[in-house]
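J.: Fold the following, please.
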Amino acid sequence: MEEDRDSDSDDEIEYSGMIQPPLIRQLRTILSEYPDDGQILKEIIQNAEDAGAQCMKILYDDRPVVQSPSTKKAPFRKYFAGPALLVYNDAKFSEEDWRGIKMLYSSIKEFDRTKVGRFGLGFKSVFHITDYPLIISGDQLLVLDPHQDSSKVCQTMKLKKLHKYKKMKVEDCLEAFSGVFGFSQNTLDSGNFPGTILRFPLRKEETELSDNIYDKSKVEDLFNSFKDEAAVSLLFLKCLESITLLREEDLSKKVDIGEFYFSVYIDETTVENVRSSRDDMKMQIKDVQNGLPSRCIENSYFMTICVKDDACNTMTRKWKVRNLFQGENNMSSTLRRLSCDESFSYSPYVGVAMEVTCPVDFQGHVFCFLPLPSTEKSLSGLPIHVNGFFALSQNRCVVKWPTADQIRNHAHTDKSIQWNQVLVKEVLSDVYCHFLRELVEESCLENGELNEHRRAVSHCIPNKNLVDEHWKILIPPLVAKLKEEPIFFTPNEGGKWIPKSQAIFFRPGKEVDPTIRKILEMYDQNTVDVEDYIWETMELQGCQEVTPDFINKILRTSDKYMDCSTDDKFSLLRYLLSSNQYNILEGLCLLPLQNGSFIKFDRTNRSTKIFKTSRSKMQLLVGMEDHLLQDLPTDIDELFSTLISKGTVVWENCQDVTSIILLILTSNFTPFMSILIYYDIKPL
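T.: Now for the predicted structure:
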């Protein structure tokens, strides 16, 4: 038995790796997750951005170059065939970039907080277009051929030695590249290209990799999808300053390949400031390496973006942009834990942008540095664009949120969903608050433009009824952070910004007589007009509103209102009595006499006798105007009738004018209240 045990213990465990599917099958799986649409160009733009490029050009080269088929003696020909889509940028690949482009599911950018494309899949979407991506950068040329044996998929060559490689026909390379982005025989002689060219020969027939045949119309679709979003494509990038689309349809052309078709670029009036702000923030983030700064890193700038078409029509839009990389000192424990999770590797980075002119039809969009695919409805429902290191779906088209079942059952959510929620609640609410504060501060520096800034600040406040359900988690922390911020504009003292605690609000939907506004201005009140949605979102219920009680209160602080015109005083009477609090007039000099003066509604003065009669009867009482109520507008007259019916004032019938005169001249009449209004006076 002992021997059996010993012999059993000598047996070796059999180890083996997981069986991997062929590369072609893996690529087909990736392509099934990435749509064949404008997302392809976004992935290519993202790669140029991460390489640090400032300028990018995309060329559709329709020329049928290198049409001879590949042979055993010239196997590389197919890599140079045309038509093709070519992409240029002015940055060179680093050694890490060369390694990264050869990775399938991981990325050398994975732990680099300054990079956008850190997941290793995006570039592979170009296999929708081609079977043979070719890259020239610096001194190297790389072909990716997934149809080769797994050990030969990546074929790297030195430009200067291109003519020495067995079976490589340099003339094929020159036919495809000469005159394209400055490439020439001199490039091969020097062995260096000052930038990067990606070339994608269009797939002309079905292959094992894909049955997606690419032609001119599909390239046009790619270009059009980019044009639709071009005006905002540069907003949140950290390096790129221009992207140009080119086309070459002259089949015989050999030099200066590419006719201008479309471009988007940062205007020269703002590009230097934008570049400086971007570079400064990148350096500060790079300084903390893969850690977190103790304090937040932020920048803010105005950016003018121009879009130019092939008819040389140029559209210009000015934006205000603010970015925030949250500091560790301002993080909750949850945000800190997720930010430091190496298996997760996201950065607490969020930005916001608003078009300065605040167009009425503006809809906020969501970016992960480049805009996510558009839908009919705004992705967020917010009135500004939002950018961030959001956790996205596998195809990187939508932000990950909990499902309806998870919400309903309060089920556990994975880290990526937790990340998005805490990023919105903490970092987005912070940068949003800072953005509004900065708008206010900038308005104070620009004379004569307060009204424009007032509109901009109001525009930025979300309408919580329009905000998407997933994004509504932003509202409570944002409102809390804005509680004492001076984001409400009052015209008082020439115009200034105040917090809600100092504001007197005109309630939305309630028409206010201009006289009331005049009175509030006369008494130096901080009046603020707000729209319905701001009233609701900012939770202004309970704040001081303009009401009859409030007007009554300020009228008693001074007698300034006595300088108002008769019509204005009538308007005051209407407004005060609209509260149905008839004692509200006590002590106010708003009782109109026939002599043109106004006296107090005063309960303590028991000797004053005021009579009300018709205009014709008043003519018989010449010299007694200080005892007669003024002939009133119909609605005011009705209000006084209500006062009498409520017992606020008392009246008695007098039979004739003689009785009136006797009552005025005698002093032994003791009225029920200090002011008596007598009706039904008959003429002599």
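J.: Could you use CA atoms for every contact and neighbour count after this?
T.: Fine.
J.: residues contacting Asp310?
T.: Asp310 is in contact with 260-262, counting by C-alpha atoms under 8 Å, 6 or more residues apart in numbering.
J.: cutoff 6 Å now
T.: Counting by C-alpha atoms under 6 Å, 6 or more residues apart in numbering, Asp310 touches 261-262.
J.: quick one: it and Leu245, what's the gap?
T.: From Asp310 across to Leu245, the span is 10 Å (C-alpha to C-alpha, to the nearest Å).
J.: Equivalent analysis for Glu229, please.
T.: Taken as C-alpha to C-alpha, the span from Glu229 to Leu245 is 13 Å.
J.: Could you also give me the structure for this second sequence? I'd like to compare it with the first:
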Amino acid sequence: MYDPVGRRTASGARSKDTTVPRVQYPSAQGRRFPWVTVRHECIGPRSYRVSPVTSVQDVKQLIYEETNLPVKEQRLLHNGRILDDSIRIGTLAPAGSSHVYVTLEGRGLKGGGRFGQTTPPLVEFLKDILRRYPEGGQILKELIQNAEDAGATEVKFMYDETEYGVESLWSPDMAQHQGAAMYVYNNAVFTVEDWNGIQEIARSRKRDDPLKVGRFGIGFNSVYHITDVPSIFSGNQIAMLDPHQTLFGVNESGQCWNLSTDRKEITELADQFAPYMGMFGISEKTIKDGSFPGTLFRFPLRMKPSQLSGNIYNKEKVLELFESFKADASTVLLFLKSVQKISLHVREPDGTERMLFQATATENPDDKLERPNALKTLGQAIDNYSNGVLSSTITCVTYQVNIETQDETAKETNRTTWLVCNGVGGRGMCAELDSLADNLKFMPIIGIALPLTANNQEDKGAAFGFSGRAFCFLPLPPGEESETGLPVHVSWLLWPHRQPQEHQVARSGPVERSSSLVE
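T.: All right, here's what the predicted structure looks like:
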């Protein structure tokens, strides 16, 4: 729906008022804001919510802004009749309906005139991402990767069944997103780069930092398997994304609010922001203070098929996500440098919260500085390589880490001690590897993890009969493709999407680089 007051969008720009002139009509007529859908065989249907007094000329201008087809080359037809530019859309709506359908003809779209390539609609772009990114626990891993990149030490997932009020919302269309949702919290705060990066889905701002686990950025959009309207509350801002571009205005894919400058509106739209209150320390005081010292994602579950996805999510499917994640929980923290704790929670309709599962990484109690010091040394070696400092040696650090998983449902606690070794190649040791690393923004870093003990057993050395898997900092999806047959887990930067290689389009660069690392 268009924005009647020109409020800010997630990009910081003011949304456009497409209704001129602005005339108030009684809402009882049901035609205050009619929809006009423009149909064309090449560009597909495009819908706009406008005023009854919006003219055909105004609609042509909207089409021009989306397609670059000049207004003078457009013809709009209604029931086979060419529409004059002065006709008002409201006069075309059938009795009892607020939807107008017109057909577009234009020289640049049919047989002559303007010609050129265009980018696909945002929804189509995201649908292609969803086809390439798997469902299941991998979605949770993508969000853990983003938290790792931000330097967070803790990540919490929560399923919330609460149904929130629908009286004071941005628009009535937001009511469908006030129900059950999955939340993801981490204790780091979005930077300006993060806010910009999450809006630029076609390119990731993380590519320039070879140590960023989720540096391909595009993986965040796997959350659209679950939701149509993800939102982010971090620092001094709340933002909502709308890839269908129907909630916040024509061609507007999001909206953001600043806790200080937009406090009055946040307070007035109490139901709209109620889903955040009481979650992970957020309260009315947070709004008054103007800042939240963490990041909270909210993903309202998709309750009916949308243009973006036909996936329907409910409590059962969210808990399946949790179970899928639990299968890898004992190894998820192995090669991460920042995140030390991950937990799964549910919030019942009455507001009762309970923890289902928790995984924690801790240092060797005999030497709590061993792991932090090792990671500091590793970080320095990575910085040297990135800055072009020549070295004829491989920097290798080794430390022990204890992974404890606590399953509250099964009333089980398991603890495994691992020996982890990470190595970084020296710049200048292999010209071919340096060239590949620079061109692909990769880093010659490799890690291995060997299980020593399990379930608090006495340390008797390496576990017998253990079969390892491939990691790209986090475990790749389970299956034969990620099984290495080695007696250790192995982590290294493989290819741009953390999926089995057979699912990728052939990319000689990453494959060459993986071979160079192994050699």
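J.: care to give me the TM-score?
T.: Overlay of the two chains. TM-score (TM-score structural alignment, normalised by the length of the second structure): 0.70; 392 aligned residues with a C-alpha RMSD of 2.7 Å.
J.: ok so, going back, so for Glu229 and Leu245 of the first structure, which sits in the more crowded spot?
T.: Leu245 (22 against 16; other C-alpha atoms under 10 Å).
J.: Give me the aligned partner of the more buried one over in the second structure.
T.: Aligned counterpart of Leu245 of the first structure in the second structure: Leu344 (TM-score structural alignment).
J.: so after the strand or helix carrying that match, what's the next helix or strand?
T.: According to DSSP states H and E, Leu344 of the second structure maps onto strand 341-347. Going down the chain from strand 341-347 of the second structure, the next helix or strand is strand 353-363, by DSSP H and E.
J.: and for that next one, what are the contacting residues?
T.: By C-alpha under 6 Å, 6+ apart, the residues outside strand 353-363 of the second structure that reach it are 340-347, 401-408.
J.: can we see that at 8 Å?
T.: By C-alpha under 8 Å, 6+ apart, the residues outside strand 353-363 of the second structure that reach it are 326, 329-330, 333-334, 340-347, 369-371, 400-409.
J.: do the same with stretch 228-235 of the second structure
T.: Counting by C-alpha under 8 Å, 6+ apart, residues outside stretch 228-235 of the second structure touching it are 177, 189-190, 223-224, 238-244, 291-302, 306, 308.
J.: same thing but 7 Å
T.: With contact meaning C-alpha atoms under 7 Å, 6 or more residues apart in numbering, stretch 228-235 of the second structure is reached by 189-190, 238-242, 291-300, 302.
J.: can you check stretch 33-48 of the first structure too?
T.: Contacts for stretch 33-48 of the first structure (C-alpha under 7 Å, 6+ apart): 89, 116-117, 122-123, 125-126, 128, 222, 225-226, 395.
J.: element containing the equivalent of Asp97 of the first structure over in the second structure?
T.: When the second structure is aligned by TM-score structural alignment, the residue opposite Asp97 of the first structure is Asp194. Assigned by DSSP H and E, Asp194 of the second structure belongs to helix 192-199.
J.: residue range for the helix or strand following that helix in the first structure?
T.: Note on helix 192-199 of the second structure: by DSSP H and E, the next helix or strand toward the C-terminus is strand 231-235. On the first structure, the counterpart of strand 231-235 of the second structure by TM-score structural alignment is residues 134-138.
J.: Any buried residues in that stretch, and which?
T.: Residues 134-138 are the ones in stretch 134-138 of the first structure that count as buried (16 or more other C-alpha atoms under 10 Å).
J.: cool, and stretch 240-255 of the second structure?
T.: Buried-residue list, stretch 240-255 of the second structure, by 16+ other C-alpha under 10 Å: 240-255.
J.: And the alignment partner in the first structure of Gln358 of the second structure, how close does it get to Leu234 of the first structure?
T.: Taking TM-score structural alignment, the alignment pairs Gln358 of the second structure with Ser263 from the first structure. Distance of Ser263 of the first structure to Leu234 of the first structure, computed by C-alpha to C-alpha: 12 Å.
J.: ditto for Lys169 of the first structure
T.: Following C-alpha to C-alpha, the distance that separates Lys169 of the first structure from Leu234 of the first structure is 39 Å.
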